[in-house]
Structures are given as structure tokens and as C-alpha cells.
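1. 3D model of this:
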Amino acid sequence: MPLTMHAVTAYVRPFIHSNVRRRLDEMAGFPGVPTRWASVHAAVRSYRNTTVAHSQSNLASPLPVALLNDDGTVRRVMGMMASHPMPRVLAVRLRDLADEVAALVEAMTQPVVERLESTLACTDAATIAGWPTPQVRHHLDEEFTASHRRTQQPQATLYWHVEHTDT
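-> Now for the predicted structure:
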């Protein structure tokens, strides 16, 4: 279930609003989701919106659970989430749809790749070595925050865990 939920999120991401990029289906040169995949595309988007991202469908239902003592009286009450995973047949179709959309995106970006390769073909190693590299930051895991916004300069933050022993 976590893998299909991640696949759904990753697939739908280029087709929804973002503060850092344009939607794929609004980009010049993208021919659109092939017609034969339209129903799968719509089902996956709906599953993402109502189940994976927002838990609004009957596929994800919060339920109260009462644990009983041996005499039948309530010992403890707790909540649980009953979730139905994406059916395997839809997961297989999502895989095939994602492969085809990825091929469309690759074909769409090929002219850009070719222009860059042509432009940079005569660039020497010393020039390339002088280009900015991604900034890598290292922090301890207790400093983790998910609130950082992407910047123009590529960067990554790696969080590390340190075990403390008394030896």
C-alpha cells in the first residue's frame, strides 16, 4: 500500500498546481495523456485526491474500536483507519500509463537535451569544474524540518542520527 500511494502521488504531481513549476498538461509540446489512458488517469487522480491525500472517500474510513475485558465490558476505546489499497489491476495500469507518459516527456525534452549537448560539446573540463555544484547540508535528525522551500541553487539536506552509548 505505501508503494502504490507513493506511485499515485508521484504520478499526479506534475498534473496539479505547484508553486515551483508549471503543470505538465499545460506545457507547450506535451501532447496530453493518450486517450486510451484517460479513464486510468482520471481514476488515479481521483484516488489521489480523495483517498491518498485527503482521506475523503469510503476507501479510507476512521472507525472506533472497543477492546473488551473477559466479562464483556469496555476496557479501552481507540481509533483505527480502515484503508482499501488500490486494486492490483489499477496499479498495473498506472505503471503502464506512467511509462507511456514518461516516454512522452522524454520525447518532448529531447530537443532541449540535444541543444544543450551541442552547445556544451566543446566545453573543457576546467570550465565544467568551475560550475556551481549542489550545496549539501548536514544536520542531526532532531533538527529535521519539512518546511524548507526549494531555491534556485540546487541543494540537499541530509539528516543523520547519532547513537549515544554509555561505554
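
2. CA only for contacts and neighbour counts going forward, please
-> Fine.

3. Would you mind measuring from residue 30 to residue 104?
-> From residue 30 across to residue 104, the span is 7 Å (CA to CA, to the nearest Å).

4. wait, is residue 30 part of a strand?
-> No. The assignment for residue 30, made by DSSP: H, G, I helix; E, B strand; the rest coil, is coil rather than a strand.

5. Count the neighbours of it for me.
-> Residue 30 is flanked by 15 other residues according to other CA atoms under 10 Å.

6. ok, now the one 3 residues further on?
-> By the criterion of other CA under 10 Å, residue 33 has 16 neighbours.

7. One more: residue 52?
-> Residue 52 has 24 nearby residues by other CA under 10 Å.

8. how near is it to residue 162?
-> Between residue 52 and residue 162 the distance is 33 Å, computed by CA to CA.

9. Also residue 1?
-> For residue 1, the distance to residue 162 - CA to CA - is 30 Å.

10. And the strands in this structure, which stretches?
-> Under the criterion DSSP state E, the chain contains strands at 60-68, 74-83, 135-140, 155-160.

11. Another sequence for comparison is provided below:
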Amino acid sequence: MDDLEARSPLIVTVDDSPDARLFIELSSHAADLTEAKDALGWVMRAGLDDPLAGVKRHLIGAAVVSYCRCFLHSKVRTPLGDYIDVPEGLSRTHETIRAFRNQTIAHSQSELTVTYPVGVVDAETMELQFVSAVTVASTLPDSIVNDFATLIGAVLDLLDDVLNPVRRRLEQVLRTAGPEALEAAAPRGIEKMAADFRPRSKRARYPMAHTLYWDR
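-> As a prediction, this is how the structure comes out:
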């Protein structure tokens, strides 16, 4: 193996600019869509006897949250709908997923999840044993899951069409940068303990660092 083959790549960040911020926004949407795609992939591969069958509903919920997050108002990025139009043939599926998120996933309002108060009685004596609750939860049918996966794939393709020209412009910027500038642009990680975990933090549109939390 020669020196070129053994050399590890150097990861650097692009300087702040309108294109860099646009690339960050679009790539952030792509990351959310990929999360949704991966979750649905596990759902569609899970058979009846698969351990994942018991968590299909939760994986679908995660996919719905990740997908819809791209189209909701945010203080740190522009909604994806400002950059692309959902294909007309998939708009019904798009609206179904948004309604499912609003009524069932984000808020417990839909009749897809219903809780009944029940009494458990002895079958012979009919004496009451205890009172409990039974929750019946339904999720997306397989046919709609398949349509949802098709929708995510189509939206990712449209996003790539917007993202690729921005990527090429940024690549040109890096090709004209000197070695010293590239060395100075390496991303920075900040390590903190779990006791300092801050779920209410707000990221910048052009991040300068990221935080990693450790238990010990």
C-alpha cells in the first residue's frame, strides 16, 4: 500500500456564506427524510415473527415525525415546501401523513387510538377482580406505508435536484481555497457530561461546533 492509499481524508467545513447556509438547510432536510426512509425500511422488512413486528407502530410514528418536521415552521431553517412542490400524484398521501401526524402522533385526538375503561371479573362467580384500561391503537395500513415510502423517495429526488447545484458551487469554493484555510476549517466537538444535557438548546444557522454528552 503506497502513501496515497494509506492517507486518511481530512474533513473541513466550508466558510459561512449564503450558499453554505442554504446547503446546511437542505442537507438537514435530507437527514430527516433519510431517517424517515430508514424507519419505513425496517417496517417493510419486518415479518409477523420478526421481533420488529412488535414495534412497527412506533417506527411508523418515528418516520411520520421525521418527514413532517421538514414541512413545519422552524426558527432555524426554511420549510422544505418553500424549495420543492410535492408531486401532484402523491399529494393525497402527503396530506394523509400530515393529518396522521397532527391527530394521532403529535396530539392524541384521533379515534385511531381509543382507551376503554373495563372491569375484570371472575368468569364463574362474576365477582369483580379489578378495574383497568385497554388502549387499542391502530397505525397506517401496509398499503399506505408503501405509498409513504414512495412519497419519501420522490421528495428526496426533488431535494437532490435543488441541493446538487449548491453542492457544486461550494466544491468550487473549496477548490480555490489554500491549504492553510482548509486546515483551519476543521469542525470542532465540545464534550460535556450528561448532567449538563440541555434539550432546549437552539442551533445556529451556521454552526461552529457540536456538543457530545457522556455519562462518565
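
12. TM-score, when you put one on top of the other?
-> Overlay of the two chains. TM-score (TM-score structural alignment, normalised by the length of the first structure): 0.81; 157 aligned residues with a CA RMSD of 2.3 Å.

13. Which positions in the first structure sit opposite the longest helix seen in the second structure in the alignment?
-> Assignment by DSSP state H gives helix 142-175 as the longest helix of the second structure. Mapping helix 142-175 of the second structure onto the first structure (TM-score structural alignment) gives residues 88-121.

14. Which parts of that stretch count as buried, going by neighbours?
-> By 16 or more other CA atoms under 10 Å, the buried positions in stretch 88-121 of the first structure come out as 91, 94, 97, 98, 101, 104, 105, 108.

15. Make JSON lines out of those residues and add distance to residue 6 of the first structure.
-> Formatted as JSON lines, those follow (distance: CA to CA, whole Å):
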{"residue": "91", "distance to residue 6 of the first structure": "11"}
{"residue": "94", "distance to residue 6 of the first structure": "12"}
{"residue": "97", "distance to residue 6 of the first structure": "15"}
{"residue": "98", "distance to residue 6 of the first structure": "13"}
{"residue": "101", "distance to residue 6 of the first structure": "17"}
{"residue": "104", "distance to residue 6 of the first structure": "21"}
{"residue": "105", "distance to residue 6 of the first structure": "20"}
{"residue": "108", "distance to residue 6 of the first structure": "25"}
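
16. any idea how far residue 98 of the first structure is from the residue nearest the centre of the first structure?
-> In the first structure, the C-alpha nearest the mean C-alpha coordinate belongs to residue 10, at 3.3 Å (CA atoms, centre = their mean). Distance from residue 10 of the first structure to residue 98 of the first structure, counting by CA to CA: 10 Å.

17. And residue 82 of the first structure, by the same measure?
-> 28 Å.

18. again, but for residue 75 of the first structure
-> Distance, residue 75 of the first structure to residue 98 of the first structure, by CA to CA: 48 Å.

19. thinking residue 149 of the second structure is in contact with residue 37, fair?
-> Yes. Residue 149 of the second structure lies in contact with residue 37 (CA atoms under 8 Å); the separation is 6.6 Å.
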